[in-house]
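J.: Below are the sequence and a predicted model; questions follow.
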Amino acid sequence: MSNAVGEIELQILWNRLLSVVEEQAQTLVRTAFSTAAREAGDISAGVFDMRGRMLAQAVTGTPGHINSMARSVVHFLDAFPAATLKDGDILITNDPWKGTGHLFDLTVVTPIFLDGTPVALFACTTHVVDIGGLGVSADGRQIYHEGLYIPLMYLARQGTMNEDLLGMVRANVREPVQVVGDIYALVACNETGGRRLVEMMREFRLADLDHLGEEIISRSRRAMADAISKLPQGSWSASMTIDGYEAPVTLAATLTIAGDRILVDYTGTSGLSRYAINCPLCYTEAYTSFGVKAAIAPWIPNNTGTLDAVVVTAPENTIVNAPHPAAVYARSIMGHMMPDVVYGCLDQALPDTVPAEGTSSLWNLSLLAGHGLTGTEGSATRAFNVTTFHSGGAGARPRQDGLSATPFPSGVRNVPVEITEAITPLVVWRKEYRKGSGGAGRHRGGLGQRMEIANRDEAAFGIQARFERGVYPARGRSGGGAGALGRLSLGTGSDLKTKGLQVIPAGDRLVVEMPGGGGYGDPFARDPLLVARDVRYGLIDAQQAEADYGVVLTATGEPDPAATAQRRAAR
């Protein structure tokens, strides 16, 4: 068999490799037990060469999982050198500093053999519903509070599953069927990818992936170098303040474009939190790299060659470079804000390129009930534990409105309310756009959502809140207005905190008002017809149209040209 390939064959093999990893990912989605993977697509999947370099990733998945998993395979090879691996071996970890940032993400790596020789590694990750400890809580003070810590280890040896490990998992989690089911889904995911890869290699008579992998990585690296070389050279700094837990958090970055690399340094960022909102550097790096690439070269394939073009540094013991044993469960709060900070820098270097700030951190509803958590009724309380994925509005873009109820940068899907209602006693009484929550601008920020949730059992239930933009809103850009703040409350009117375990009393409702994204550009420069359309669609009201946009509407809902011109001139 030959390793050399021509230009046309190279393109065919690349496209085939993409189909392999996408089928790998879809296997995980189709076989997973938890809603995080099945409904939200909170996963990652990819193929690696025997040096641990990611060659291709599935489109299905999140940047935080994909880009941190891309670096994690090297840790597995350090612990288990390629020469020691056998056909049928499977490796696993949820080490936050060697995986994807917190204990709830399981990463599984499987070596693939062709005629007895290891030729590739497949890796995949998913967020499981529970891993023990405090559960889906930002209240932990150390990693030891947060659940079962699985070091780099064998999940299977030569095809025999590690039943001791699976027994430990079952004994430590609240949802053993779901979690162990997801572990087997991860195994199936890599098996599917490996089987398809071997079929491809036999069809094209490839003995290994060395030449193909080198071409993929080197071409991607050259493409990134070319894109970066066309940018202005220099350094720019930006910062933002977000809610934090016990105190507000400052996220500060300096972005330097130097030759064929982009350097991002987080010196000036706040120190560690006492709570579980700290972020390991691997997760900071993942979302920083994604933010940079999405802005400057989204068309280039994402692999090791691409990721090597962005160098991320942060002082240790800051909230974006938390060392062991810091609590890190809610690390996504910080990680999802990284693109907004990066874009604050890039906006100075590349005006009219990046969006305004958005909700960014997800407003996932982790809802639960059970003895000791929401009451003392014991077996009289129907216990459940579910996370349903939702989001506020995204920031407006230089030439378009922001997307409403859309997660950026994570990209996970919202979970249909019917799924949550089918597997728990919860009922979602209301789910709608939150009128007026998008920041005003020439391009309007995306709207958040309003949801109202109750327990059909007429029993108390709880929410593990870990939300941002409740105190500091998403800022507009280039004169755009800020998005609306998020808010948690009871149906009876009392406010709830945006972090920590909150209990909703029996018979009451949880009201969730998600933040809006920032606007872009002068609101008085927005086309009056678009403002009138927003009023007609129920996205804003007539009072906001006049106050924020200077657009006066007639009784029929059309812009009044004379009154609008007068109102805008009077500003």
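T.: Structure received.

J.: from here on, contacts and neighbour counts on C-alpha atoms
T.: Will do.

J.: I'd like the next helix or strand past the helix or strand containing residue 56.
T.: Element membership of residue 56, judged by DSSP states H and E, is strand 54-57. As assigned by DSSP H and E, the chain's next helix or strand after strand 54-57 is helix 63-79.

J.: re the thing from before, residues in contact with the strand holding residue 56: which ones?
T.: For strand 54-57, contacts defined as CA atoms under 8 Å, 6 or more residues apart in numbering pick out 17-18, 21-22, 44-49, 66, 70, 213, 216-217, 301-304.

J.: Mind checking which of those are in strands?
T.: Among the contacts of strand 54-57, the members falling in strands (DSSP state E) are 44-48.

J.: re the thing from before, what are the buried residues along the strand holding residue 56?
T.: Buried residues in strand 54-57, counted by 16 or more other CA atoms under 10 Å: 54-57.

J.: re the thing from before, which one of the ones in strands among the contacts of strand 54-57 sits closest to residue 361?
T.: residue 44 (18.6 Å; CA to CA).

J.: Let me see the ranges of the strands in the stretch 151-300 of the chain.
T.: 153-157, 160-161, 234-242, 249-258, 261-265 (DSSP state E, counting those that start in this stretch).

J.: Let's have these in JSON lines, adding distance to residue 545 and mean neighbour count.
T.: Converted to JSON lines, the strands of the stretch 151-300 of the chain look like this (distance: least, CA to CA, whole Å; neighbours: other CA atoms under 10 Å):
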{"stretch": "strand 153-157", "distance to residue 545": "59", "mean neighbour count": "18"}
{"stretch": "strand 160-161", "distance to residue 545": "62", "mean neighbour count": "14"}
{"stretch": "strand 234-242", "distance to residue 545": "28", "mean neighbour count": "18"}
{"stretch": "strand 249-258", "distance to residue 545": "33", "mean neighbour count": "21"}
{"stretch": "strand 261-265", "distance to residue 545": "39", "mean neighbour count": "21"}
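
J.: this is the comparison structure:
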Amino acid sequence: MTQWDAATLQIVWQRLISVADEMAAVLLRTAFSSVVRESNDLACAVLTARGDLLVEYGRSVPVFTGTVAGTVRAMVAELGEHNLRPGDVIATNSPRYGNTHLPDLTAATPVFRDGRIVAYVASICHLSDIGGTSEGAFAQDAFEEGFCLPPVKLVEAGVPNALVRRILAANVRVPAQVLGDVDALIAANALGERRVTALLDSDAGLDLDEAAAHICDATERAVRASIAEIPDGHYAASIDLDGFEEPKTIVVSVEVHGDSMTVDYEGTSRQSTFGINSASPTFGYTRYGLACLLAPELPNNEGALRPIAIRVPEGSLLNPRTNAAVSANFPAHAIPSVLSRALADVLPDRVSAAAGTPFWVVGIRGEKETGPFASLLCFNGGQGAARGQAGYATLSTPSNVSNTPVEIVESQAPVLVESKSIVRGSGGEGAWRGGDGQEVALVSRHDAPLDVIFLTERIEHAAPGLAGGGDGAPGVLRVDGGDVAEPKGRIRWAPGSRILMRTPGGGGYGAR
């Protein structure tokens, strides 16, 4: 029996975090896709035997660790816990089971001890391609967006599922890259399973359920104490976004009552016809936004959500009906900003102005002599400023996806990076300035037209400042000098043609 004093709790907690960190190191080193290796579009976590989040890799994309527990629980419910065996790896990319969108694949491995499941390790990464429109926002239902894999066993009792691999490979443009990423997820989980087993072997008295209870209870107490410091009341805000077929607005109201809180998105725009809707990312980014405001110093786990109720109207942009297109769920990235706006008066030292972008995505696809290729490139706008902190230039917020390096851009696709520079002064003015965006010029060096998909935000609606700070500069997207008519759309990129991107600046904080 473990004696749970503060030192013991901290040691066990940090050892579990190190498991997730080591899993991520494996995933980063073995993934085939540049969006994983270079842009950090991944997450790793250890979950309890019930599928509750226990610890996460510290640089995980926040939305993933906000959704992974629900996805793992849904997969286990679908497949049946009694059907799981040592050596199994289960996976899905389906939003119906709480996954973010089709390009992201969630894989989980049960950890067995004495014949029973004592934990799960899970990892998520963004695949290079998933068929269909893949990254495109212009699909009008889930069936257009790509290949949907319901919960399956990727590996069964240590043996890879050859049929699942054949079906997946037959539905994507770059099967070698996609299967390479699948194998990277499997490898990360295998290491996680070994590390959890070794932790238990090193301490015969350690009960993971007991450890999880202490860890999550500590987080819950800290979050409740933080909420209790906020005066009871109703706090509301809204934020405008470019949308697709029409502008969209996210509306939030926060009710604080004692040491608990209710977050309600009633009034948010109706769901889109196109793929900018958000399902599970709504909950993931609500969780992350509140973690930053309430207990930013604590590692994330299930205890953080116990004092918080989240309500999202069905049929809205943030909770679309089943089979709605969700691949380009950029609106969810604005949730932490709107939560900051709502709580700015009561948490002035913790809120921040809106970011210029989560990140802009350019998907480039085509054919070379060696076969088809698909490349995803990420370019960030400026971070929003906060009290005492100017926003950083070209830093993705709230998603921590990194800019794609020039060398990777040019090695992944027949593209020349003609120029790349920070747009000085594009961050919003204020006592603390918003972060600047960047300007990137790309020239096609292919001998045939390329298929290019854009995912952008804040071209029509700049990132708003906070507490008297100024708005950031809006983004610009041009091809051969002309504005792109649909900046969340698709073009045929002619040989020698030039794309110019100017990502938005972040909002400033405080009046000068």
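T.: Yep, it's here. Since the structure is predicted, the reported quantities are computational estimates derived from the model, not experimental observations.

J.: Tell me, how many residues neighbour the aligned partner of residue 472 of the second structure in the first structure?
T.: Structural alignment places residue 472 of the second structure opposite residue 483 in the first structure (criterion: TM-score structural alignment). By other CA atoms under 10 Å, the residues close to residue 483 of the first structure number 36.

J.: for residue 483 of the first structure, what are its contacts?
T.: Residue 483 of the first structure neighbours (CA under 8 Å, 6+ apart): 358, 437-440, 445, 473-476, 515-519.

J.: So it versus residue 320 of the first structure, what's the distance?
T.: In this view, residue 483 of the first structure and residue 320 of the first structure are 25 Å apart by CA to CA, to the nearest Å.

J.: packing partners for whichever helix in the first structure runs longest?
T.: Using DSSP state H, we find that the single longest helix of the first structure is helix 176-203. Using 3 or more CA pairs under 8 Å, 6 or more residues apart in numbering; DSSP states H and E as the contact test, the elements touching helix 176-203 of the first structure are helix 7-31, strand 105-114, strand 117-127, helix 163-172.

J.: Measure how buried residue 566 of the first structure is and give me the count.
T.: Residue 566 of the first structure: 14 neighbours (other CA under 10 Å).

J.: now residue 398 of the second structure
T.: 25.

J.: do residue 194 of the second structure as well
T.: The burial count for residue 194 of the second structure: 12, using other CA under 10 Å.

J.: and residue 201 of the first structure, which of the strands of the stretch 151-300 of the first structure is closest to it?
T.: Comparing the strands of the stretch 151-300 of the first structure by CA to CA, strand 153-157 comes nearest, at 24.6 Å.

J.: and the gap between the residue nearest the centre of the second structure and residue 374 of the second structure?
T.: Residue closest to the mean C-alpha point of the second structure, counted by CA atoms, centre = their mean, is residue 63 at 3.8 Å. Distance of residue 63 of the second structure to residue 374 of the second structure, given as CA to CA: 24 Å.

J.: same deal with residue 6 of the second structure?
T.: 50 Å.

J.: Have a look at these two and say which one is more surrounded.
T.: More crowded of residue 6 of the second structure and residue 374, by other CA under 10 Å: residue 374, with 20 against 8.

J.: Counterpart of the more buried one over in the first structure?
T.: Under TM-score structural alignment, residue 374 of the second structure pairs with residue 385 in the first structure.

J.: How about the contacts made by the residue lying closest to that match once chain neighbours are set aside?
T.: Leaving aside its chain neighbours, residue 385 of the first structure sits nearest to residue 368 (4.4 Å; criterion: CA to CA, 6 or more residues apart in numbering). For residue 368 of the first structure, the contact set (CA under 8 Å, 6+ apart) comprises 374, 383-386, 461-463.
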